[in-house]
Every structure is written in structure tokens, then in C-alpha cells.
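Have a look at this prediction, sequence included:
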Amino acid sequence: MMRFLGLKSGSKWFVFLSVILFVFLVITVFSGCIDERKPELSPGEVDELIQELGSENRSIRINAENELSTYRDSASEAMLRTLNDGNESVKVRTNTAYILGRWDEKRAIKALVQNLDDESPVVRENAAIVLEVLGDETAVEALLETLEGDENESVRSSASLALGGIGDERALKPLIEILGNESEKLSVRTSAAEALGRLGDRRAVDLLILKLSEEDYRLRFASVRALGQLEDERAVVPLVGILDNNNENLSVRKEAVYSLGKLGDDKAFTSLMETLQAEDLGLRMASVSALEMLDKERAVDVLLPVLNNESQAVKVREASALALGRLGDKKAFESLFYLLQSENPELRLASIEALGDLRDRRAVDPLILIMRDKREVMVLRTTAAYSLSKIGGNEAVDALISALDSDEFEIRRAAISVLGVFGDERAEEPLLGLLEDENITIRLFAVDALGGTGGLRAVEELEQIAANESEDEYLRDAANDSVLRIRDRI
């Protein structure tokens, strides 16, 4: 059973979506109330929390960050002062910088630029990393000076990546010079190659192609990745050469597959098709993804035999099923339908999801049966509900409305969430009936779903909930939010 539960990650979207929706709902509801429940922090409390950012205990650091995030307005000024405080520990300063970067606090740029000259290489490297996150071109000149003059290769590597991420063309020439300089440290050259991909300037393509023959595989890998990002057709033939070379490092070949997929040039089709027979599982998986991005019709004809090949690895067949669903060619229906009978739960789950993406109404009845079958693993049943929502139609809506009366919480929650996305007016009355449910989570989901599918009748009921001071506070806030969404919609 635990193995089945493990299916809830990755491509198994519905259960994951339900959880995320609930968390988002709660956060949305709570966000308007936080300031009313907690007073502002005193300067001393802010300083204490900043000190806790340097704790060796991860839970203490996380708690401090959460508290500071809650009181961002009162905490920012003290945190900005901390960045350049040489009396503070390196850990406090760097963790403070990371948080300010996540907050997109542009006022930190000046202090971070100053930190590029700090005596600590850790502080200098951290400054470059956070400046990339902030993405402001005012930091480019300082980063260029760091790239050319810092004695620490980790700092210079981070400066390279930051310049690529910011995307200012002033970085092009220095990065090209570093990549072409064979006396430069390997880590800095590798970062320069990656940065040129991020920069997005195709004037770097010729040099990156040249670097595919470098002795060190790490530099070849970075060059392959950068060529995929630049999406220039001149790279297709050299990248096919990398892929077809069985003596090439496996990680470099795999990255060539991804890059060829990004380039979207059909000249790579034959090599990618042949890679489906490679010994390495990762190469085969990557080829499925890449083929999906090329000629759609040819990809279907190639991936169908892979899906039907019972001697092929389950993971490759699973990836093929999902790709065929996204490609949307109804030629795949019979094969995907057949997989619903597979003994392998991963293949069954992939076929259920793919049939939803295919949007073929022939799948409605079997998906309804799966959703209702209590012998089935729950993740298969909830995914069937999600796939029904993608196919649509009266039968699917009726089945989902019927599922609101299920005695199973997960099925009810799935049906409520899906009906909220559907926008079918027939769902309004059944969802309104759930506003009196004894389970507060069901009521919260119903309130949220009515925001997506309800009309004027729902507005009346939701306004009553919002005005009822004896109701759960979060339910009242959710009702207010749904009323606003309905009014915006109608």
C-alpha cells in the first residue's frame, strides 16, 4: 500500500492539486487576518530573530525566517543594516541576504554590491547569488568587476551565473573571453558557458559548439545545455553527433537529448527515435520527452509501439502514455484504454491521466467506473475524477455531482474541487447543499468551489455565512472571497 501511496507525486496531479488548493485557500483566507492578530515586533525582537538566522539548528532558522516574513515591514530595515555589519557572523549575513532576495527587496542591492568587496569569500559569493535573484541591471558593472578581478574561483563562478541570469548584453564579451581562455579555472569556464545560455545571445553559439570537443565532460555538458537554451539551428548537427557517440559521457548525451527537444528541429528525429532503444533508462526517458516536442504526428507513430511493448521498461511506457495524452491524437485511444486493465498501477494511473488529456468521450464511462470502484487505489479514483473534468460533457458532470454523496472523504473532496473548475450551473444546487455539512473541510471546499461555479443564489447563501459571527472565521472569509469571485464573473 505504501508503494501505491508513493504514486501521489510527480505526474499524479489530482491529489497534489487538491492539497495545494486547500493550502492556498487557507493561506488566502488567513492572509487578511494576520495583522489583526499579532502586534508588530519590537526592534529587540527583530534583532533576536535575525540572530537566530545564524543558528546551527535548522528548525530555529526556519522559524525565525517565518516570523520575519510575517512582520516584513518592521523587519526589513534591521535586516538591511545587517548585510554590511562586519561584526555579524557570516551565516547571519548570508541567510539574511537570501531572505531579502526571496522577498525581492530591491533596497538590498546597494548593500549586496558593497558585499562583493567583503573580506569573506562566502559573503562575496552569496552577494552575487542574491543579486542574480534580484535581477537588477544596476548591479552589472560591479559583477563584471568581480568576474574579472576576484581571486576566488567560486565567487567568480557565481558572478558569471549572476550576469547570465540578469541578461545584460554587457556581459557577453567578458563571458565569451572567459569560456575561450584555456588557462582559466575549469569551474569558472563552466559557469561562463552556462551563463551564456542564460544570457540568450546567439552570438555565443559558434564558441559553444567549439567547446563540445573539450576534454572535460563538465564543460561539454554546460555547453550542450547552453546550446539548447539558445535554440539556434546551427547546434542541431553537433548535438546529434554528441547523442550518437556511444563513448560520450552519459550525462552529456542525456543533456543533448533535452537540448535537441528544445531546438525542435526534425533533423534530430531519427537519432532520438533510435535512442528509445538505448540501454540506459534515463536516455530512453529523455528521448520520449524530446520527441514530444518535435513532429507531433511522427512522434505519435513512434511512441505508440513503445507504449504497447510489454518488454519496455515501465517508466518509459508510463512517460510515453503521458506524452501521447498531451499530443492529443485520438489514434492513441485504444492503446491507452487497454492499459486501464494493466496489473501495474503506475501504467494504469498514466493511462487515466492521458485519457483525460486526450479528451475523447469514449473514456467517460470507464473513468466513471474507476472513480466509483471502492476496490481501486484512491489515487487512481481521484485522478479519474480530474480526467473526467477535462473531458467534460453531461455524463461526466452527472457522475461528479453524484460523487458528492459519497461516504468517502477523498472522493467528495475531489468531486467538489473538480466541479468548482467545471463552471457548470447544474453543480450549484448540490454544492450549496454541502454548506451545511458537518465536516468543516468539506464546507470550505464547497465555499471555494461555488466561487468558480455559483450564481446569484450562491451569493445570497455565501453572504449569509460571511455575516454570521457564530460561523468559523476562516469559513466566513472564504465566503467573502467567493462572493467577490462570483460578482467578477457574472
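Thanks, I have the structure now. Numbering: from 1, shown residues only.

from here on, contacts and neighbour counts on C-alpha atoms
Will do.

my guess is E346 contacts V316, does it?
No - at 11.1 Å, E346 and V316 do not qualify as touching, with contact defined as CA atoms under 8 Å.

Between those two, which has more neighbouring residues?
V316 (23 against 18; other CA atoms under 10 Å).

Distance-wise, check that one relative to D488.
Distance, V316 to D488, by CA to CA, to the nearest Å: 44 Å.

Equivalent analysis for M285, please.
In terms of CA to CA, M285 sits 44 Å off from D488.

Just want to know which of these two has more residues nearby.
Just comparing M285 and D488: by other CA under 10 Å the higher neighbour count belongs to M285, 22 against 9.

wait, what's in contact with the more buried one?
Remark: with contacts taken as CA atoms under 8 Å, 6 or more residues apart in numbering, M285 is in contact with 276, 315-316, 319.

Buried ones among the residues you listed?
Neighbour counting with 16 or more other CA atoms under 10 Å marks 276, 316, 319 as buried within the contacts of M285.

take a look at this one as well, against the first:
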Amino acid sequence: LGLNLSSVYDSLIDILNNSDNDDVRVSLIKAFGFAGDDSRALDCMINLLTSENEEMRIASADALGNIRTKKAIEEMAGILLDNHKPIESRILITGALAKTGSREAVEPLINVLGSDSNDLQIAAHDALIEITKQSNGKAKYFWQEWWDRNKVKTREQWLEDIVDKLEEGFKKLKVENDLLKEEIVRQTINTLKTSKEKDDIRPFIDALKSEYQAVRIYAAGELANHKEPEVVKIFVDLISDDDTEMRVLAVNVLGKIGGVSELKDLISALQDNETKVRESAAMSLGKLGKKEAVFDLLSALSDLANSVVCAAAEALGELRADQAVEPLINLFSNKDPKVRESAIVALGKFQDNRAIDPLINSLKDKDERVRWYAADTLGKTGTKKAVLPLIALLSDESARVRESTAAALGLIGDESAVGPLIKLLKDVDNRVAEKAADMLLSIECESFVLLDSIVNAFYAEEDHKRAKEILKKQIKDYEGLPEYDHALWQSKKRLAKLYFSDNDCQKATLLYEELVMHFDDNMEIKHELIVCLKEAKQYDKLLSFLSLWIESSLADNHLWWPEIYEIIEGLFKEDSFGKVRTLIDDFEKKNPHLGGPELKSRFYDLRKKSMAAMSPQGEGS
């Protein structure tokens, strides 16, 4: 459509007339963007006014309002005055006529003020107001009298119409010119992209002289990937370019590829008339990391534009110059919260004790982000002095402040934060609760009891993963200390059960093998070890444990014989007949009862079948 090709236009008109897809037709109507003198689709739009699709009718009427030719207005007036046409179509036509703003529509609209349809009368009245800018009456006689007085246009009114027409033509030419420029820019950039000599920077240097800003910016962006002295010199020169965007780009690039020799040029850009250039220059000086720029950046803290002050503050933070600490602290009282925030972020990179008290005071700032970054910065300092104020901030109304505060307490690592962080596990905000949990893992607790309280908290939240981490830490840190022997066994038991509940039988087995030796009367541990060994198919090891338990508890060993039989029966099913016979023989020597009359009979039966299977006759049968 933008290329105005008649063949394309005709094809689209054909679709509007003949397509069965209403959605497509509505989309095309909206996409046409009819010009004021374009009536090629006039008949099509008028026909669609009677469509059964409401959206189609509305779109058609809206499009007709863009066609302001005499013929179009006459056609629409004819429909408006035709009593045989549907009321809905005539009402839509009133809106289209109003959109044209044409005086030629006034008389037909006045005529339908006497219509039997109240809705049509109202629509015609609204259209008259839109065209004439008169709103003093609703009666037909009022409008007729007004029209009789005004239908003969004055010279000034005709001149106004001519001016409107000229302005409309100018807008059309401007659109066409803009489209042409866009095409030139697109083609030029494509040519640069497809250049055969990828390392040849000459085409990009030449493109910097283009009259089109987009071409210049693209070329400069490509040159930014090169660090040759010639390229650096080009960007130095661009700092004084007439185009603001080019100057911004130049200082940004010099912050990446420049060196000490370009400092003076970037410093000079701190005096640029445009705020964005000064802001970018300050940021680039911070990236260069040269302390020779400190004095000028300190001066930039007095810039009238707060965005420049913010950039200068953050740049000073990158440079970590001692003389910047006090000026940055002074910014804590600035009225702009963004300035206060930037100063706090900058001081977070200094680790300077002079900032501790001002930062603690900033925890009470009325701005959420200032409190957030003050907490974050205090965490990075690691100062114990901030622990109590930070604990108080855990009840802040802002979830992000609570999250940042939890992180800060974790970084400081003081044990007094454990209790408050445990309470934060129930925070309504999931991110806050997650951060509190992570920080509880990071704090190096020296108290076994405190670690226990963290484990209990994770248990309560069903956070098995983190509970296991703390339990492993307990066992590692306190193993071998006699005074913690009893408590450690309890921790091992809890850890084993967590592994067991998470179906991690391999890790659970290692612990259970220790635990059954220590808690030799704990049936639950024994049963869970049996499950784990079965899961791992470690039947030999399981049989050795079962044998041991039978020997050590002759009075109450009925629980283990069914387990033994189940394992031996499984071996029989796997055709391990020799092993079945040997195991039954061994167990019978240790305990002739073999678990009682019933099981003994079943054991004998298995042994008999195994022996039969092993005999030559059994093998041949």
C-alpha cells in the first residue's frame, strides 16, 4: 500500500468485494488509510455499509469519512436521504459526513432532522455540531435558519478551505518524503552490512558524513567495535558534532575504547549544553577508571540536572576516590530520591566507615528504593553496627526492602539475625521468604542449638533441601566432639529420614548402616534400612544384617525370618539354586527353627526344589 502500486490496490479492492472472510476484509479496510482525494474504493465502501457484520459496517463508514471528494459526499448524502436504506447504515453515514467536515453535508443532515427515527435525528444533530461547531439548538428550524445565513461562504472562509487543502497536500507530501528517506536509509545500511571487506572501516567512516542520522548512528555503532587510533580520533571529533545523539554515542564509545589521552575530551563533554551528553560523559569517565577525572566529577555533583548528578555519583563510586566520600554523603540530604539512591550505591563500593552512620539513618528514608539500597550497601560493609537497625527494617512495608535487608543480614553473618530471619520464612512475599532461607544457610553459626532451630524452621516449612544442608553442616562441624555425641546421633537420624522420605536410598543407606549399630533396638530404623537395601538390590548386605539381628535377639526375631525367606525365594526365581541351598543350610546351622514350623517347611521346600533343579535328572527334565 505504501508503494501505491495500482495492481496491488486493485487486488485488495477485489478482496474487499469478494472475500468470504469478514476479518480479512475489516483488516483491509482499516489498513487502506484513504487519502482525501482517493475515491477508488468508494463504491466498495458504500456497498459494505449494508453488511450483516457490524464491525464491517463501522469500519466502512469510518473509511468513507476519509474520502472528501464531492462525488463521495454526494453519494453519502444520497444514502442518508434514502428512506429505503437501513436506518443503521444512514446513522453510520452521519458519522462519516461529520468526519469529512464538509459544508456540502450540512443541508442533507438538516433534512433528516425531521426523520421519524429518533436515533437518526440525534446522529444528524451530532454531525452538524461537529461540522459547524454550533451547539445552540436541536430543532430543525434553528439549523435551517443558521444554514440560510451561512451557506454562502465568505472570502475568508474560502481562503480557510484553501489553506486546509494545502496543509492536507503538504502532509501527504511529507509522508511520501519520509517513506522515501526510510527506504534510502534501509538500503544504505543494508549495503554497509553486506560489505565484502568486513575489516575495511573506510565505508563506515564515509557513512558518518551521511545526511541521514540513522545511517550515521549505524556506522558509528560498527566503528565502536574497532580500537584503532584512527577510530578513536573520529569519536573524539564527534564529541563536538551538531547532533546530540551522535555526541552521546561518541562519549559512550570513548568510555569503552578510550584511554588517558581521551580524558580531557570526555571531561570537556561534562560542560555540554545537553543534559544527556553530560550524563553519558560522567558515566564514561567512571568506566575508564582514571582518577584524574575525580575533581571534574566532584564538580559535576553540582550540575543543575539531577540525572547528571546521579551519573557523576555512580562514576565516583567506580573510581573509589577517598575525597569523594564526604561529598557523596552530603547528597543523602538531596530532595531527589534518585540522587540519594545513586550516592548510596556509590558509597557501597568504598567500604568507608565514615558512611556507616549516614547509611543507617537512610534506612528510615521515606523513599522505598533509598531504604532498599541503604540496606544493600550496609550488608556489603559487613559492619556489626548495622545489625539491629537492619533487623528492625525486616518489618518494612515494602517487600523489596525486606528482601534486601534479609540479604544484608546474611552478608554480615551475625548470629543475632537468625531468629528474625526464621520469622521471615513465613513472609507473604515468596521472594522475601526465599531470600531469608538462603541467608539462614549462609550464616556461619557457632551454636549447635542455633543450627537446630534453623533445621526445625526448615522442617516446619517442609523445606527438606535446606534442612539437609544444615544437618550436614552440623555433622561435619561437630563430629568427634564428645559433648555433642548424643545430639549428633539425633541429627544423623533426622538426616537419614529426610533422605529416606526423598527416596534417596543411596545416601540414606550410608547413614542407616551407622544408625542401626548405635540404635540397635530401634525397629523403625531397621525397617527403613531394609527398604533402602531392597531398593538398591543389595541383598547380600541385607541378609548379613538380618542374620546379625536374629542372633542378637533370639527372643524376638520373628520379624526378620519372613524378610529372609522373601530374599531367598527371589534368588530361587532367578535360578540361583546353589546359593539358595547354601543360605538355607547356613541359617539352619545358626537357628534350626528357621522362623517356626510354617516358614521352616517352606525353606525346606525351596531347598528340595533347588537340589532337584541342580541334579542331572532335574537339569534334563
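Sure thing, it's come through. Keep in mind the model is a prediction, meaning the values are calculated, not measured.

Need the counterpart of A64 of structure 1 in structure 2.
Residue correspondence, TM-score structural alignment: A64 of structure 1 in this structure matches nothing in structure 2.

Buried residues, the strand or helix carrying A64 of structure 1. List them.
Here A64 of structure 1 is covered by helix 58-70, with elements defined by DSSP states H and E. Across helix 58-70 of structure 1, burial judged by 16+ other CA under 10 Å covers 61, 64-65, 67-70.

Could you list every helix and strand that that helix packs against?
Taking 3 or more CA pairs under 8 Å, 6 or more residues apart in numbering; DSSP states H and E as contact, the helices and strands that helix 58-70 of structure 1 lies on are helix 43-52.

equivalent range in structure 2 for the helix it packs on?
The counterpart of helix 43-52 of structure 1 in structure 2, using TM-score structural alignment, is absent.

what does that helix rub up against?
Contact with helix 43-52 of structure 1 is made by 60-61, 64-65, 67-68, 74-75, 78-79, 92, 96, as judged by CA under 8 Å, 6+ apart.

Quickly note the distance from the most centrally placed residue in structure 2 to L471 of structure 2.
Within structure 2, the residue whose C-alpha comes closest to the C-alpha centroid is R431; the distance, by CA atoms, centre = their mean, is 14.2 Å. R431 of structure 2 is 24 Å from L471 of structure 2, where distance means CA to CA.

again, but for V308 of structure 2
Between V308 of structure 2 and L471 of structure 2 the computed distance is 51 Å (CA to CA).

Could you count how many residues lie near the nearest residue to K390 of structure 1 once chain neighbours are set aside?
Excluding the flanking residues, the one nearest K390 of structure 1 by CA to CA, 6 or more residues apart in numbering is G356, at 5.6 Å. Neighbour count for G356 of structure 1, taken as other CA under 10 Å: 26.

Now for the aligned residue in structure 2 for G356 of structure 1: which residues touch it?
Under the alignment by TM-score structural alignment, G356 of structure 1 pairs with L441 in structure 2. By CA under 8 Å, 6+ apart, L441 of structure 2 lies in contact with 466, 469-470.

distance of L441 of structure 2 from E434 of structure 2?
As judged by CA to CA, L441 of structure 2 and E434 of structure 2 stand 11 Å apart.

Same check on L254 of structure 2?
Distance of L254 of structure 2 to E434 of structure 2, given as CA to CA: 41 Å.

more neighbours, the two?
In terms of neighbours (other CA under 10 Å), L254 is the more surrounded of L254 of structure 2 and E434; the figures are 26 against 17.

just to revisit the earlier point, take the contacts of M285 of structure 1 and keep only those in helices.
Among the contacts of M285 of structure 1, the members falling in helices are 315-316, 319 (criterion: DSSP state H).

quick check, nearest of the residues you listed to L172 of structure 1?
For L172 of structure 1, the nearest member of these is A319. The distance, counting by CA to CA, is 37.8 Å.

List the contacts of the equivalent of the closest one over in structure 2.
Residue correspondence, TM-score structural alignment: A319 of structure 1 in this structure matches S404 in structure 2. By CA under 8 Å, 6+ apart, S404 of structure 2 lies in contact with 372-373, 375-376.

could those residues go into a markdown table alongside secondary structure?
Putting the contacts of S404 of structure 2 into a markdown table (DSSP: H, G, I helix; E, B strand; the rest coil) gives the following:
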| residue | secondary structure |
| --- | --- |
| W372 | helix |
| Y373 | helix |
| A375 | helix |
| D376 | helix |
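
which of those are also in contact in structure 1?
With both residues aligned by TM-score structural alignment, their matches' CA atoms under 8 Å as the criterion, the subset of the contacts of S404 of structure 2 whose aligned partners also touch in structure 1 is 372, 375-376.

re earlier: of the contacts of L441 of structure 2, just the buried ones, ChimeraX syntax please.
One line in ChimeraX is enough to select the buried members of the contacts of L441 of structure 2, burial here meaning 16+ other CA under 10 Å:
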select :466,470
